[in-house]
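Q: Give me a 3D structure for the following:
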Amino acid sequence: MAYNLTVLDPFEFEELVCDIFTKKFDELIESFKVGADQGIDLRHICADKNATTIFQCKRYDENGFYELKRSAKKEKEKIDLLAPEKYVLVTSIPLSPKNKKELLDILKPWCKSESDILGKNEINTLLSTYPSVLKKHFKLWISSTTILESILHSHTFNYTDNEIESFIEDLPKMVIHEGFYRCKDIVENHNHVLISGDPGIGKTTVAKLLMLDFMSAGYEVAFVGTNIDEAWSLLHKTKEENTKLAIVYDDFLGRTDFNENKLTKNEDRRILDLIKKCEKSSNTKLILTTREYIFEDAKRQHGALHDNEREFEKYAIKLDDYTKKNKAQILFNHLYFSKLPESKLVKFVESKIYNILIYHKNFNPRIIATFCNSKTAKQYTDDEYIEYIKKAFSNPVAIWEKPFHDDISETAKIILLILLSLDGQSHFDELRSLTSKTIKRPTSLEFETEFLNSLKQLEGNFTKTQRIKSETESTYLVRFSNPSIEDFLINLSRKNPSYIRDIVDSIQFFSQITHLIPILVTKEPPNNYKSDLIEELLKKTISLEGSFRKRPIASFNRNSLFWYTEGISVFSVIAAALILREAIHKRIPEELLEKMTKTEFWNEEIKKSAMPGNVTSQLGALVGYIAESNFYDDYEKHLFEKSLRKSILTDEHIDSFAMGLDDVINLEYVLTKIGKTLSYDEMDFLLRFTEMRILPDLVGGHDLDELEHALNAVEDSFLRSSVIEDEISIRLAELEDVRERMSKYTSSHGSGEEADKEGKIDLDSMFSGLKEAVNQIV
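A: Model prediction:
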C-alpha cells in the first residue's frame, strides 16, 4: 500500500520515523524538542554495543531532490563534529539508485552504505511491516491510495467528489489533535456524537475527518442541511439494502444563533428519536455539530433538549484542547503549505508575530486560514500584512470589512448577498439569473461582462468555484470560501437591513425566504425601517405563494451529476408568512384564517403542493407556531387542527406523512399539540395504517436493532398494548433464538498517550524552518 508522505509536516514526518524505528528496534528512540538540532533529529543507542546511531529526517516535496542534496552538504559539517558510529538519512522523497549514490558520496564515512539512506519506498515498506504505527498517524493512513480509492468510489448524498477531493487536498494543513480521537471513540462506542465549540475552532473539520474514516470502512455518507426529515428519509431508503450509513448534520441548530425556524416545533423530538435509533443500530452513525452557545440557548428554549441532554454523547472542542504544540503546528502548517510569497513568509518569521498569535485569546484555525490566503495577502505590503494579521486576531469578523466595502464592485456585493440567501452556494446559471433580477443593464452583453468581472473579483477571496461534471453535462458550483464570510454578511445585514432590501427582487425560491427570515426576525423588536422590510418580504412571500419555483440543486450520487428539487410544502409557506406577520404584529387575514379551518382548503393545497416524501417536520412547525401564538383564540386553533386531521388522516394523503413506524408516532405527536388527544376514529385509522402498511415490512426483516428500537418506541407511544406491539415482540423473540446480538465495535488507538509537554518546543527555531523551506513552498 502506497502512502503519501507529503501530507505530513516536517514535525509529523519526524514523529513517524521515530515510531517506525522504535517498533523496528523494539527499543527507545530518543527524540528532541522542536528547534535547532545540531544535526540530530533522532538518536538510538544500542545497549549491547554501546553504539550510537543518529537519524536525520528530511521532509521535502517529491520533486525536491536537489534541495535535499544541498541540505545534505550543509549537514555534513555538523555530522563531522558529532562523529557518530552510524548516520541514517530518512527522507520523504522517492530515491533512485543514482540519487542514493550521490547522497552516499556526500555523507561518507558516516553513512556506511546506501542502505543507510531511506526514501519514500523504504518507508512504505516499513509501514507495511509495522501497520500498528499507522494508528498514530491518521492523516497518513487516510491518504493511502487504497483508502482514497475506496473513499472516492463510495456513495455520498449532498456532497460532491470535488468537495471530498478539496478536503483531502487540505489534509496537510490539518493537525490531528486529541479531540478527534475522543470523538472517534464516542461515535464508535455509542454510534453518535455531538461536536460543539466556538465558530472556526474545528468542529466541521473533525466531522469531515470522521466522514472520511467511515467512508473508508464502507459507509455511505449523507450530509443533512435542512431538517432531520432528510436523515429519516435516507434511513428508510437504505434500510432495505442493509446499507451502512453515516449521517453528518452540520450546524443542526443554525449557524449564527438559535432560532425557532431551524429547530422546528417537533424536530427536537425527531433528533432525540434518531439518536436512540442509532444507539440500537450497528449500521448507522450520527454526527451532529453546533456552536456551544447556540446549544445552550436551544436547551433553555426547548424542554426536550434540556431534559434529555444526557442522550447526547457530547464532545466540546475548546481552545484549551489545543496544546501549545498543536497551535504552533496549525499555524506552521497553514504557512508551510500555503502559496504565500517568499517575502511575506520571511517577514512573518522575522517579526516573530507567531509568539503573539499562539498565545492570543482569539486563536482560531479559521482566522489563520483566512490570512494565509495568497489572494488576500497580495493586497498588502509586507509590513501591512503583519498589521492585517494583528487586526484579524483582535476582531475576526472585521477582516472582511475592508475588502467588502473598498475592494469589490456593487455587483459583486449583490452576488454575495444573493449567495447568503441561497445558504452560501449556487450553481452558475442560477446565480447569474438571480443577479440579473437585481442588476439592470441596458444590454445583456453589458450585464454578462459586469457579472463575470464581479465573479473574478470574488474568486479566491470571498468565493471558490468548483466544476461539477458527468459524462453528459457539467456546471459550476459557486460558494463562500470561508464560513466567516457568512457570519460577516449576517452581522452586516442585521446592522444595516438595506443590504437585504437590495436583493428582494432576486427572490425566486422559497428557500431564499427561509434563509432571510432569521436574519431579519430576531429577539430585538424591529425598528420602522426593518418593519417595512419585513412587510416587503411578506408581500413577496404572498405574491409568490402557489407559484414558487422549487429550486433545482446540482449534486453527485455515485459519481453521476443529477438535479433534484427542494421539498416545499404548503405548511412551510404558511409558517413563513406567519413568522413574518407576527414579527410586525400583523394578524392573518380573516379570509385566510377561515380557509385554514376548512378540510377542503388543506385537501386542495396538499394536492397543489406536490408534497415531498415526508413533511412531518414542516407540518410540526406550522402547528407549533399556531399552538403557541397569541393571535388566535382556542376555538380558532381547535378548528384549524380538526381540519388538518381530517385532511391528513386519509388514505389519499397519509403516505406523504408516514414512511415508517417513527413517522406514525411523530405524526400523532404533531396532531395533538393543540387538541391533546386523537378521536377514536382517528386513532383507529393510524392503527390500521400501521398494521397494514408499516408492520409487514418491519417484522419481515432480520434487523434485530431495528426491531428493538421499534419495540421501545411503541412502548412509549399510543401504539402500546396493540397487535403491533405483540407482533414486534414475537419477531424479536424469534431472531434472538437464532443469533446473539452483535457487540459494538470498540476501536483502540495510539493517540494521546504521548501527549506533548508544554515546555518542549522552541518557537523561534520552529518557524525559522519556514525560511529554509521557502524555495519549495514557492
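
Q: going forward, measure contacts and count neighbours with C-alpha atoms only.
A: Fine.

Q: Tell me, how many residues neighbour Y130?
A: Using other CA atoms under 10 Å, Y130 has 15 neighbouring residues.

Q: Which residues are in contact with it?
A: Residues near Y130 by CA atoms under 8 Å, 6 or more residues apart in numbering: I20, K23, K24.

Q: Pipe those into TSV and attach distance to I358, neighbour count and secondary structure per row.
A: As requested, the contacts of Y130 are arranged in TSV below (distance: CA to CA, whole Å; neighbours: other CA atoms under 10 Å; DSSP: H, G, I helix; E, B strand; the rest coil):
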residue	distance to I358	neighbour count	secondary structure
I20	30	21	helix
K23	33	17	helix
K24	36	12	helix
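
Q: Could you also give me the structure for this next sequence, so I can compare it with the first?
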Amino acid sequence: MYNLHLLGWRSFQDLCNCITREILGQTALSYLPSNDQGRDGSFTGKWITQKNEVFEGEFVIQCKFTSKQNKNFTFSDFSYEIEKVKELVKQEICDIYIIMTNAGISAKSAAKVKSELEKLGVKHSLVFGNEYISQQIKENTKLRRMVPRVYGLGDLSQIIDERVYRQAQVFLESLKDELAKVVITKSYHKAVEALEEYNFVLIVGEPAAGKTTIATLLAMGALDQWQAATLKLHRAEDVVKHWNPDEPNQLFWIDDAFGATHYESPLVYSWNSVMPQIVTMISRGAKIIMTSRDYIYNAAKKDLKSNVFPLLNESQVVVDVHDLSIEEKRQMLYNHIKLGKQSKTFRKEIKPFLESVAQNKRFIPETARRLSDPYFTSKLHLTNYWIDDFVERQEGFLIDVISDLDKDSKAALALIYMNNSNLLSPISLSQLENESLSRMGSSLNKCIEALNAMSGSMVHVQIEDDQHIWKYKHPTIGDAFARYLVKNTELLEIYIKGSDTDKLLDQITCGNVKLQGATIIPQNLFPSVLNKLTDYTKTKKFKTESWAIYFAKWGLVSFLSRRCSPNFLKMYVKQFPAIYEDISQPDLSKNVPREIELAVIFVKNGLLPEKNRLLITKQIAKYALTGENLDFLESEEIQSLFHDNELLELKDRIKNELLVLPLSEMTKLWKSKYRENNEDAEYHMYSLKSNLSLLQEYYPDVPDLETLIEDEIENIDDWIVNNTIPEEINESKTPMKDEKVHESDQETRSIFEDIDS
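A: Predicted coordinates for the structure are as follows:
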C-alpha cells in the first residue's frame, strides 16, 4: 500500500486524472475547486473494463481526499454532493459517476453510495478506494513514471522489479527524503518526451531549478519501465567505457556534464573526443541524460561540436524557474513544508504568508526546501518583510548562515570544497589538508562531528560507484561558500595551500576573468598560486604515467588560457618560461587546441617571443597544406599570430599546393583514420565537408572548384551511406498529453488549508 494521505488534495486529484488517462484510456477535463459543480473531472466516451463491462456516455469523476491515514470512507463523506449530482443528472451530463478516494472502502459503504446514486438517476456508479488505486500504481509502470512521487510513498522493493531494486536504491539515496515532495512540472514532461523520441536529453537551467531532480526521476522511470541498466557517471570517457553494444537497454546519466559550479573546459574536450562513439551508441538504443547549469552550458557551447551532434540543440530541455506556474510553486511549498521537519506551530504561523511566497518572482524550488528545514529558519522572523527577504536574497542569506557557523562546521564545509564537492567517506586527509584544518582551529574528528550535525541540511552522504561521498546538500551551498571564501583572505590562502592542485585549477581564476561560479584569487595571493604550480607535472586524474603527464600539461594550458588575467600571465611566464616551448608544437589534427588559444592571448599582451610565434605559425601551415585544419581561414584570432605578409603567403600556398591536387586525396586521408566499429561515419566526415566548404568560400576564383567540391561531397555522402549501420526501429511511443483545465474557473480553495493539520 502507498501513503497516499501524504499527497495533499491537489496532487491526489492529479493522480486520479492520470489513472483516468492511463487506465480508462481517456483524457479528462479537470475543474478547479471554485466552481466544479460536483465534478473534479469529466469526459465523454466508452470504457471497457478488464471484466469486459462496457460503460458509455457522460462520465463524472469526483475525488475524495483525506489527510488521515487508515481512514475509512463513509456515506457521510459523500452526502453533501447529493444536490450537485441531482443537478448534473438534470443537465444530462452524468451517466456514469466515478468516486476515487484514498480512504478505505467497505462493501457496505460502496453499496450505500451506489444505491443513492441510482435513486438520483445515475445509470452506473463506480467507487474506487485506496486498495484499487494502490493496485493500479503497482501494476502500471507508465503511471508511476508520470507520477514519480509514488516511488517515495511506498515500499520500493514491492513496487519495482527485483533486478533493478539495488540500482534504484543508489539513485534514491540523494532523494529518499525529497521524492515524496516532488512536483511534476511541464519541464519534466518535456524531458520524458525528449528521452523517448531521441534517446537523449540535455537538461539546462539556472542553479536550484530542479535539473538533478528531473534527471533522477527519468533514471527511476527507465529502471522501472524498461529495466534499463542505469549508470551515473562523471566523464565522457566513462560513458564509452561502460557501453555494451550487446545490451540495448542502457541509460547513462551525467550530472553537471560541463562543470559543477563553473565551466571546466577539459570536460568539453572529453565530450568532443568521444562524440563519434556517443552518436553510435544512441543510434543503437543507448539512452543518455545530461544536466548543466545554463551559464556553464552557454560558456561550453563555443567549444562543443554541437553542430556535429544536433541532438544537443534538438533534445535540449531548458528548465526555467520563471516558467513555473503558480500552481506548481504552491504545490512545491505545500509538499516541502507539509512533509518537512518544521513543527506544527511553525507551519501554523507561516501559513498566512505562503501564498505571497509562491507569488514572489524570486521563488525557486530550493526556496521551498529551505523553508521546510529549521536549520535555515531558526532566526527567521515570520513577517512579510523578513520572509520576502528570505526568498529574494538567496545567496546572501546562505552566506550569512555560513558566517554564523562555528569554526568546525566552516572547516568541514571547506574540506568538501577543497575536494571539489566530493569528499570520500571514511575521510582520509592529506598532509596539506591536515595542516589547513589545524590553521582553521579544527581537526578531523571535530570536522566529522560537524558533518554529522549538518547532515540533511547543509551536507549529505551520497553513494556513487559503491563509495560513500560527502557532498553539499545542494550545489548552491558550494556557490555561497565560494563567495564566503573570497571575502575572507586568510581563509582563502589556507584554501590555496591545502587544496590538491588538480582541484584548485578547476575551481579558481587568477584575477576576475568573468567566469561565473569560479573562486576569484586576488593579485596579492598570485604568489601562493605560483608556488602551487612549481611542482605540478602530473595529474592525479590518470594512473598511466604518460597520460598523467600529458593531461597535466593540457590542464595547465587550459587554466592559463581561460582562467588567468594578463597580470598573472606576466608573473607566470617570468617564473616558468618553459611554457613557450610547451605550446610551440600544437597538434591541429582534430581541432584548434588550447596551445593556440594561449598563444593568441600571449600575442595580445606582448608576451610571446618571436621564435615561438614562428614555430606556431609553421605548425598551422603544416596542417593547412594537407587540408586537415583550415580554421585559420575564418578565425581572426588565429590570424593574429601571423604578420600580414605571412598570412597572404600561406593563402597562396594553399591555392598553389593543396588545390592543384585531386580533392579525393583529402578524402583518402580522412578514410584512413576511420574506426569502423567505434565511430559514426557521418560524424567522422563532418570536418572534411566543413573544410571543403571553407575552400569553396575563400577561393571562389579557382576555376571549376565549386563543381569539383560538390562532386566530392556527393562521393563522401555515398561513402557515409555505405558505412552507416541502419538504426533499429524503436517501439511506438505515446506522447504525454497536458491535462486540460477548465480555464474559466478561478481557484478559491487554498492548497495550504491543511498544511498545519
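
Q: Next one: the residue most central in space within the second structure from S409 of the second structure, what distance?
A: Centroid check for the second structure by CA atoms, centre = their mean gives T291 as the closest residue, at 2.5 Å. Separation of T291 of the second structure from S409 of the second structure (CA to CA, to the nearest Å) stands at 30 Å.

Q: cool, and F526 of the second structure?
A: Counting by CA to CA - F526 of the second structure and S409 of the second structure are separated by 28 Å.

Q: what about the two, which has more around it?
A: S409 (23 against 16).

Q: What does that one correspond to in the first structure?
A: With TM-score structural alignment as the matching criterion, the partner of S409 of the second structure in the first structure is A412.

Q: Is its match in contact with K456, as I believe?
A: No: look at A412 of the first structure against K456 with CA atoms under 8 Å: they stay out of range, at 9.1 Å.

Q: If you drop the residues flanking it in sequence, what lies closest to the counterpart of I326 of the second structure in the first structure?
A: When the first structure is aligned by TM-score structural alignment, I326 of the second structure is paired with K324. The shortest distance from K324 of the first structure to any non-neighbouring residue, by CA to CA, 6 or more residues apart in numbering, is to E758 (6.2 Å).

Q: what sits against D500 of the second structure?
A: M418, N419.

Q: Quick check: it vs M440 of the second structure, distance?
A: D500 of the second structure is 17 Å from M440 of the second structure, by CA to CA.

Q: and G396 of the second structure, what pairs with it in the first structure?
A: Aligned partner of G396 of the second structure by TM-score structural alignment: A398.

Q: Number of residues surrounding that match?
A: 16.

Q: next one: the one 10 residues further on
A: Look at I408 of the first structure: counted by other CA under 10 Å, it has 16 neighbours.

Q: quick one, helices of the stretch 301-450 of the second structure?
A: Taking DSSP state H, counting those that start in this stretch as the criterion, the stretch 301-450 of the second structure contains helices spanning 311-314, 326-339, 344-350, 354-359, 365-371, 374-377, 384-392, 394-403, 407-418, 431-439, 444-454.

Q: Tell me which of these lies nearest to I729 of the second structure.
A: helix 311-314 (18.2 Å; CA to CA).

Q: Tell me the buried residues in the closest one?
A: L311, L312 (16 or more other CA atoms under 10 Å).

Q: Which neighbouring elements make contact with that helix?
A: strand 200-205 (3 or more CA pairs under 8 Å, 6 or more residues apart in numbering; DSSP states H and E).

Q: average gap between the strand it packs on and the first structure?
A: Here the mean offset of strand 200-205 of the second structure against the first structure after fitting is 3.6 Å, by mean CA distance after the TM-score superposition for the first structure.
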